[in-house]
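[1] only geometry, no sequence info:
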């Protein structure tokens, strides 16, 4: 089901002027705080009215200022998942889930309870009350409750923002399954680069109340000019890895990535555990030949996907290293002397001490 949005709304001194079309799957609304994400979600959900414009899901028009049409929120059949789960504390997980069905007309209650429970891994939790659940478990229940309301669209407004990294890692695989198996289009609000890269099939990037990029997520994420909008942290990339081995004699852990094995300071995680790493762009060196006789332990073969100037003397390079994306920041002089350009095959060289867990802020230099 497509979502068509073309709206304008003034909120004090802030002007929202947004138009985009998304086709099914998981569409991420992405941008810094204050870019207009939540204001747009409120318009789509029917919590606020646009000053001007039109919103439609498939062939069903939800708002059209030209004709005066405005479908109220309770009739839009949109499921809403907030940052906090907002479960009923006096009800069990099963009762919270069943409550969602009351929001769907009896003739349209097609969502399968057992199927939703299986999809979200809730079978062992059904008898518990919310106070006995972790943050990630509460969010899974909230998603299940929304699905059992048989929504035509699922809105997820920064559903992982209140969770720590461990709980985020717990719930993300379930959201991935939603996109593949639930059959409900999802509008997902986030300002996290890693969440969007992993989850989104379509990406709408907002800044100052405007759409600055719109299209398939893979293509939009290659736009290096959007990194200043992505987050407040220093430019870099996050990598999904798996712990392969530990070497106590050297204090190192070896992890496997898509196309390489990297060594980093010991991580307290069992062998086989998933691990998400962050590499700052300035911690990556570039070589055009396989390096020899260097102290850096980590070398990955890759290809330059795109480039962007960084001020008068720097260049940012986005690399594809066998499916892993690495961002490198080098001087313009090095870029020219090495004869680099999009498509050049290179080696990314990273010191072991440069790695840090994703979400951890780098130390001040």
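    Arrived safely. Fair warning: this is a prediction, and the values are worked out from it, not measured in the lab.

[2] from here on, contacts and neighbour counts on C-alpha atoms
    Fine.

[3] return the residues in contact with residue 42.
    residue 48 (Cα atoms under 8 Å, 6 or more residues apart in numbering).

[4] where along the chain do the helices fall?
    In the chain, the segments counted as helices under DSSP state H are 37-45, 93-99, 113-119, 135-147, 165-177, 193-199, 217-221, 227-230, 332-337.

[5] surely residue 175 meets residue 199?
    Yes - the pair residue 175 / residue 199 is scored as a contact, 7.5 Å apart, by Cα atoms under 8 Å.

[6] relative to residue 309, how far out is residue 225?
    According to Cα to Cα, to the nearest Å, residue 225 and residue 309 sit 9 Å apart.

[7] got it, and residue 149?
    From residue 149 to residue 309 the distance is 48 Å (Cα to Cα).

[8] now residue 291
    25 Å.

[9] more neighbours, the two?
    Ranked by neighbour count (other Cα atoms under 10 Å), residue 291 and residue 309 place residue 309 first, with 16 against 13.

[10] correct me if wrong: residue 126 contacts residue 92.
    Yes - using Cα under 8 Å, residue 126 makes contact with residue 92 at a distance of 6.6 Å.

[11] who has more neighbours out of these two?
    Shown here are residue 126 and residue 92; by other Cα under 10 Å, residue 92 has more neighbours (19 against 15).

[12] got another one to weigh against that:
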């Protein structure tokens, strides 16, 4: 499954001119408020018309202004989940799910999820006889996602679905979205301006700025670039897919393995062999030119300087570690004193306490060690 977008639109002082390709998995539209994320979602699902351009899903053209093609909204087979779950308040959870299935207009299809599969995937079996008024925000969103999946969509659009939820509800629904990404077989376009969400969920990131594509690519490559976060450079960092190797109850630490090496993180309630995704903010990485001794930090990973990017008084040091890249944000003075230059052998030093267990996501695939 794939999504191809090349559209332009002008409304008053705002103009949008965007082109990108997205494949399977979850593609995040990332950017500040007013960058054009929601406008683009409306164009894809048919709630707005472009002035120029083409949109295609899995090779089927939905909009082509030159060829005068515009598939009606109800025939696009695109499902949307918004900030507000928008469940039908007079129907039970079971009936809300059935509503999505009814309006798909399609019977059983090869590869299409059935009710039981969707209920299990989203963990909502115990909610089926409940009414929407008795659900938490996270439970409502999981039901809304289930209803959308049962409409048999070619594409699922999620417009900041966690924005209205508190941290506890976000923690409740993030694993469900990860399972959706990995198991549903439906490409997802996910709108967010939260770096932690995008780092945990996205396969591909499209960064929008002022109605234009500022960058697009794999999540790990995009989210380590400080130039894409002009107001939040401190949030740039590494995104690593790793594997649980073992846990030590005595120390309270879990050992992870990946192409970058081994890392100790606060204990995770996951069995050995579980794929995980972690984010390491560049501000939490120290750089050493020799193997550190007498240091409390437990994670020391060898690598070499791949790039040095000035950031005002600071410098972003990208450390290539056996194919993975771990960025470190240091002061310009430290970079000079250490004699950092491209190609120099260095060590990335990361404190175990820098990792937030609540921010550890499910890895997309097992990592070869």
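    Looks like it came in fine. This structure is a prediction, so every number in the text was calculated from the model and none was measured.

[13] please state their TM-score.
    The TM-score (TM-score structural alignment, normalised by the length of the first structure) is 0.81; 344 aligned residues with a Cα RMSD of 3.4 Å.

[14] what's the first-to-last distance across stretch 7-20 of the first structure?
    With Cα to Cα, one end of stretch 7-20 of the first structure sits 10 Å from the other.

[15] for stretch 94-112 of the first structure, that is, sorry about that
    13 Å.

[16] what comes up buried for stretch 79-92 of the second structure?
    Within stretch 79-92 of the second structure, the residues that count as buried by 16 or more other Cα atoms under 10 Å are 79-82, 84-85, 87, 91-92.

[17] my error: substitute stretch 145-152 of the second structure in the last question.
    Buried residues in stretch 145-152 of the second structure (16+ other Cα under 10 Å): 145-152.

[18] stretch 17-28 of the first structure now?
    Applying 16+ other Cα under 10 Å to stretch 17-28 of the first structure flags 17-19, 21-28 as buried.

[19] which pair of the residues you listed spans the longest distance?
    17 and 25 (23.8 Å; Cα to Cα).

[20] tell me which of the helices of the first structure sits nearest to residue 185 of the first structure.
    Each of the helices of the first structure was scored for nearness to residue 185 of the first structure using Cα to Cα, and the closest is helix 135-147 (11.0 Å).

[21] which bit of the second structure covers that closest one?
    Helix 135-147 of the first structure corresponds to residues 137-149 in the second structure, going by TM-score structural alignment.

[22] contact partners for the nearest residue to residue 47 of the first structure once chain neighbours are set aside?
    Spatially, and ignoring its direct neighbours in sequence, residue 47 of the first structure is nearest to residue 73 (6.1 Å; Cα to Cα, 6 or more residues apart in numbering). For residue 73 of the first structure, the contacting residues are 45-47, by Cα under 8 Å, 6+ apart.

[23] okay if I get the residues you listed as TSV plus neighbour count?
    What follows is the contacts of residue 73 of the first structure, written out as TSV (neighbours: other Cα atoms under 10 Å):
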residue	neighbour count
45	24
46	21
47	12
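
[24] from those residues, pick the one nearest residue 193 of the first structure.
    Using Cα to Cα, these come closest to residue 193 of the first structure at residue 45, 24.3 Å.

[25] that closest one matches what in the second structure?
    Under TM-score structural alignment, residue 45 of the first structure pairs with residue 45 in the second structure.

[26] and its match, how far from residue 206 of the second structure?
    18 Å.
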